[in-house]
Structures are given as C-alpha cells and as structure tokens.
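Visitor: Structure here, sequence nowhere to be found:
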C-alpha cells in the first residue's frame, strides 16, 4: 500500500511545479504580447484558435472564454483544417496557433496554408526557435522547464501555461473593451449565473402574490390575508400607498400581549416605514438588503405605488444563492 504521506508530498510537488511555471510567464510578457493584443482588439474579423493533441483541448477552452467575454472565436482543429475546415477562415480573421514544440507535422502543414490567406498569426509556443515561432507574426512564449509528469512527457505544466497565457489575452481584451458585468450577462442568460446577472425584482413579481389590507381592516382579515398569500406578511395600503406592514411575528406578539383583539384594526398593530425597493432593482441587490437588515421580505413600490412583496424564499427558489 502506498504511503499516504508520500502521496501528499507528490501532490504538493505537482502543484508547486505548475504554479512556478505559471509565475515565470510574467517574465515572458513583452512587446510581442502588447502588439498581439492590439491586433486582436482592432480586428474586424473573428479569432480562430487552433492546435493539435492536448493543445487543441486548451484551444477549445480558450475559444469558450473568448466568446463569453466579447471576442467572437472559432476552434479549428489543426489536423482537420487540411480536410476542409480551413474554409471557416475569412480574410479579416486573426489566428492563434497553440503548440508546445511548434514543430509537429500538422503544424508544419497548417502554418503555410494560414499564411497563404494573409491572416495575422499569433503563436503560443514553448519553443522559440520552432517552425511555428519563425513563421508567426507574433510569438507568445509559454516555455516551461519541465513537465510535472515523472517521465517529463505528459503535457501538464506546458498546457497549464498555454491556458494561462490565453486567459491573459482574454482579460486584457475585456479591459480594453470596457467589458462589464452587464455585457457578460448577455452571453450567459441561462442557469443560476444568468439569473444572478439579469433577474430584476420586477421579474420576480410577475407570478407573486400581492398581500394587502386597508388600515381599518379587522385583525381577522389581516390573519386571513397573511395565511392566504403565504408570504408571512401583508402590506397595509391606503390609496395604493403603503403606510405600514404586518408580519406573522406582529400577530404572535399581539396575541401574547392581549386576550382579545376584536377592537383592533390593522393600523393599530402595523409597523410604519417598512423597507421598500423599486421593481427595477436587481434581485442580487435586493438580497444584499435582506441580509444587511436581517429581514425576509421587502415591499416593492414604484413612484410610491404598491406592487407586491419580494420574499427571500422566492429568491432561494430561483437558485440564485
């Protein structure tokens, strides 16, 4: 049986080895990187990212990152390019070719074809004297001292370096474009992330109950309204303006303090000046308010008019938290 301590030592050694390879990338950032960024930023076409083997997998991930951060991109498999896929390349496109050695047979075949079209070519390689490096317009150095693999064969540190270099390109382009969270939301409309970025309070109210009583409503009416709407609260409304709020906690306190409540109305037990929010507010901002004041619901009003109640449980159901 393997010694657990040795396993932990090996795991930590691998992590440190890869992290050191990443740290060295900072020393490789030079004028080539800045010029490559300018070419990508000013491009009127798309970004084509290509590679072979493990580098192709990294290329696919980077295409996903570029597309989601405002740089239209396509993946081109280096071996498939010469069998028809090269047809995706258009005259204004910029190409990034990823290859550790820069000398693989597929790369040597593909690069002259790319240059024939006249497109700018950016190399991401760990071999600065390779065929790819010599034939490219810009070279991004991802050299690593060694792989974490015990045999120094399986791509580990090198592919991590490629990934980080690509992410660095994407982040710099985001900054130059002033890419905001609102822009990001446009490309991520689905799932919890999309809801977190796009969902407003108004969207939550469309299928929500709207508990409300008048100031002179009986306590029986108040209890019925809270129970029927199942939000644990009701607004006290006069001329469609919220003048107070009554929670199920207010009802319990009243019952503990009094033997009878037949002479009371809603205005007698309501809390004045409840926390309110506008329907245009993002749900994530509403959630922050709920947390800051340790409450479970907010009264929604626009221009002073009562629209409904946003409850913490509704937010939880949307999977935002």
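Guide: That came through fine. On a predicted model such as this, the values are computed, not experimentally measured, just so you know.
Visitor: For the rest of this, base every contact and every neighbour count on C-alpha atoms.
Guide: Will do.
Visitor: Now do the strands in the stretch 151-300 of the chain.
Guide: With DSSP state E, counting those that start in this stretch, the ranges of strands along the stretch 151-300 of the chain come out as 212-213, 233-238, 241-247, 276-277, 297-302.
Visitor: Which of these sits closest to residue 162?
Guide: Nearest of the strands of the stretch 151-300 of the chain to residue 162, taken as C-alpha to C-alpha: strand 276-277 at 46.3 Å.
Visitor: second one coming, line it up with the first:
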C-alpha cells in the first residue's frame, strides 16, 4: 500500500501555501539584520583585493554555490570551496588577500570550525552567516550576518527550508548592494554572459554581422532594371543599393519596390534602375549595437539597413543576420 493510499484526501495545496507563508514570514523579519554588520560586510567585500570564497556544508553549501555564482556574475569575483575538501588540500586556494564567507545556520559546523584557526593565522578576513552571534563560528569571525528565522517550514523542524531561503536572500542583498555601490552596468553584466541573450544584445555590434565587400548588392545608376534584379537574386538580401564608384549611396531598390512598379506604366524591359529606385535609403553606423539596428528595422517596418561610414556605403545588415546571431 502506498503512502497516498493512507491519505487519499491529503490537501497538497494547503500545505504548499502554508510553506510559502512561513517562508514569507521569515523573510519579512530578515530586514532587521540589515544593519551595521551588513554595511561592514559590503565595505569589506568592496575593498577586497582577492576573491570572495564561499563555504558551507549540506544545504547551506548548495545555497552558497548560488551566492558565489551571483557574486561572480555581478562584478565580485567569487568561488565556492567545500569545507571538507578544504581540509584535504583545497585550503591552498585561499590567500590572505581573499575574504571567506562561511555559511552555517547553527554556527556550529565542525568542518568550518576546523578551518577557522588556519584562516585566522594567515590573516584572511572572515564573514559568516549564522542564526546565532554567540555560536562558535559567530564568535570566531570578524563580521556576523544574522539569518535567523522564526520557524522552518518543515513540520518536524528538521529540513532546512525557511533558513536556506533567508541565506539566499541575504546573499542576494549583499550582491546587489555591492553591485550598485560599484556602479555595475548592464554592459558589465553582459561581459560575463556572452553566451546569453542579454550578452548578445549588449555586446554584438552591426559590424560583427553585416555583409561587406563583394557580398554587398550594388549597381550604378546607369544599370538597367534587369541588371539590378539579377544583382538582387545573386546576393539574396532582397535589395540592391545604387551607388557611385566611390560607394556614395544614391538610392535603393527592394523586392517590395519591384512588386509596386508592376502597377505602373513603366517599361520593365527598358527601364533604368535610376528611374525606379527610392532615393537615399535608411542607414546606420557600423559601431551601433545590433539590437539598436533591430529596433530601427522594427520601427521603420523594413528588413534591411544600409551600413555607412559617413556617406560611404560599407555594408548591409539584414533581419536574417539578426536571427542567426541570436539578437532577436
């Protein structure tokens, strides 16, 4: 017989909501510990000449890994060291220039306590997160951040739930306070996230994806409409640029223009491209972010932009280039 057979009407939603309320209550009381100790911790991390090393056992360690990742992605170089592994050689990764942030809800983690005398001997600054300033770890470290919560969500009071949520929130509070104090920008964030969508949007420029040289569809103003259509077909960008020998733009002709002239009396067999082109063309500079080029295309309801250096044509960028680069 399964456990559910014993409780066929068990109310999962009620318990789930109760857990959320308990954790909300814990977080609502956490702001009382955003005090002078919090300020001192932020200043110490800002002034750190090395890295912020996070330590924690069990669930505290799992949350500590996330805090280290948040620090690293927001401009504070950080990594996680397992206290057990530190006792068997990984302690050599930590120097006097670093700061150790030790996480232990009870403040009595033996694995961390074992390391503290050695870290103090090499003058590594120590910050801790515990629920008790008078705990062994709380007394031994330089700065104590309290993460005490009234209750765990576990009815047995055993499984770390509200306490790990508090640890995570305190880590986020540290990271974001330091981020703002440092003047960290979205561009800084993108540098450590080049593979993500935000990274591509903030790092990729038009000159990284534009078509140049022989890939540019172009004809001179004396070319026939037929020659222009052949150029559009060859270059597969849905347009051709009309320019002089110095690459100064005179006009543009697109697939859409071709469809529109079918409703006119123009002799398609003998027309010159200068007779049917659209003068000028919408252009952008090569050093502009690709995402800004995309926004311009969307605002003007077009699929291509001419890329210029002053008045000289140096490339063409198409909506498909944005798709391939992952900007869209």
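Guide: Okay, I see it. Please read all numbers here as calculations on a predicted model, not as lab measurements.
Visitor: Kindly provide the TM-score of these chains.
Guide: Once superposed, the chains reach a TM-score of 0.91 (TM-score structural alignment, normalised by the length of structure 1), with 321 aligned residues with a C-alpha RMSD of 2.3 Å.
Visitor: how about the strands of the stretch 151-300 of structure 1 in JSON lines, adding mean neighbour count and distance to residue 126 of structure 1?
Guide: Below are the strands of the stretch 151-300 of structure 1 laid out as JSON lines (neighbours: other C-alpha atoms under 10 Å; distance: least, C-alpha to C-alpha, whole Å):
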{"stretch": "strand 212-213", "mean neighbour count": "24", "distance to residue 126 of structure 1": "68"}
{"stretch": "strand 233-238", "mean neighbour count": "24", "distance to residue 126 of structure 1": "64"}
{"stretch": "strand 241-247", "mean neighbour count": "21", "distance to residue 126 of structure 1": "65"}
{"stretch": "strand 276-277", "mean neighbour count": "19", "distance to residue 126 of structure 1": "55"}
{"stretch": "strand 297-302", "mean neighbour count": "21", "distance to residue 126 of structure 1": "56"}
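Visitor: So for residue 77 of structure 1, which of these sits nearest?
Guide: Closest of the strands of the stretch 151-300 of structure 1 to residue 77 of structure 1 is strand 276-277, at 51.1 Å (criterion: C-alpha to C-alpha).
Visitor: that older thread, dump the strands of the stretch 151-300 of structure 1 into a markdown table; add distance to residue 61 of structure 1 as well.
Guide: Formatted as a markdown table, the strands of the stretch 151-300 of structure 1 follow (distance: least, C-alpha to C-alpha, whole Å):
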| stretch | distance to residue 61 of structure 1 |
| --- | --- |
| strand 212-213 | 51 |
| strand 233-238 | 48 |
| strand 241-247 | 50 |
| strand 276-277 | 40 |
| strand 297-302 | 41 |
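Visitor: between these, which gets nearest to residue 31 of structure 1?
Guide: Comparing the strands of the stretch 151-300 of structure 1 by C-alpha to C-alpha, strand 276-277 comes nearest, at 49.9 Å.
Visitor: Just tell me which of the strands of the stretch 151-300 of structure 1 ends up closest to residue 107 of structure 1.
Guide: strand 276-277 (58.2 Å).
Visitor: Report the aligned residue range of structure 2 for that closest one.
Guide: Aligned by TM-score structural alignment, strand 276-277 of structure 1 corresponds to residues 283-284 of structure 2.
Visitor: Touching the matching stretch from outside, list them.
Guide: With C-alpha atoms under 8 Å, 6 or more residues apart in numbering as the test, stretch 283-284 of structure 2 has contacts from 293, 305-308.
Visitor: ok, the residues you listed vs residue 24 of structure 2, which is closest?
Guide: Comparing those against residue 24 of structure 2 with C-alpha to C-alpha places residue 293 closest, at 43.2 Å.
Visitor: Does that closest one touch residue 207 like I think?
Guide: No. Counting by C-alpha atoms under 8 Å, residue 207 is not a contact partner of residue 293 of structure 2; they are 10.9 Å apart.
Visitor: Which one's more surrounded, those two?
Guide: residue 293 (24 against 19; other C-alpha atoms under 10 Å).
Visitor: per the alignment, the more buried one corresponds to what in structure 1?
Guide: Alignment note (TM-score structural alignment): residue 293 of structure 2 maps to residue 286 of structure 1.
Visitor: Could you pull up the contacting residues of its match?
Guide: Residue 286 of structure 1 touches 201, 277, counting by C-alpha under 8 Å, 6+ apart.
Visitor: and if you look at residue 312 of structure 1?
Guide: The contact partners of residue 312 of structure 1, by C-alpha under 8 Å, 6+ apart, come to 287, 290, 296-297.
Visitor: Recalculate using a threshold of 6 Å.
Guide: Contact analysis of residue 312 of structure 1 by C-alpha atoms under 6 Å, 6 or more residues apart in numbering lists 296-297.
Visitor: coming back round to it: any idea how far residue 75 of structure 1 is from the match of residue 293 of structure 2?
Guide: 40 Å (C-alpha to C-alpha, to the nearest Å).
Visitor: count of neighbours near residue 64 of structure 2?
Guide: Neighbour number of residue 64 of structure 2 under other C-alpha under 10 Å is 29.
Visitor: check contacts around it.
Guide: By C-alpha under 6 Å, 6+ apart, the contact list for residue 64 of structure 2 reads residue 54.
Visitor: so the aligned partner of it in structure 1 is in which element?
Guide: The equivalent of residue 64 of structure 2 in structure 1 is residue 59 (alignment by TM-score structural alignment). Element membership for residue 59 of structure 1 (DSSP states H and E) is helix 54-68.
Visitor: Pull the distance from the next helix or strand after that helix to the chain's centre.
Guide: Under the assignment DSSP H and E, the closest C-terminal helix or strand after helix 54-68 of structure 1 is strand 73-77. The gap between where strand 73-77 of structure 1 is centred and where its chain is centred comes out at 22 Å by C-alpha atoms, centre = their mean, to the nearest Å.
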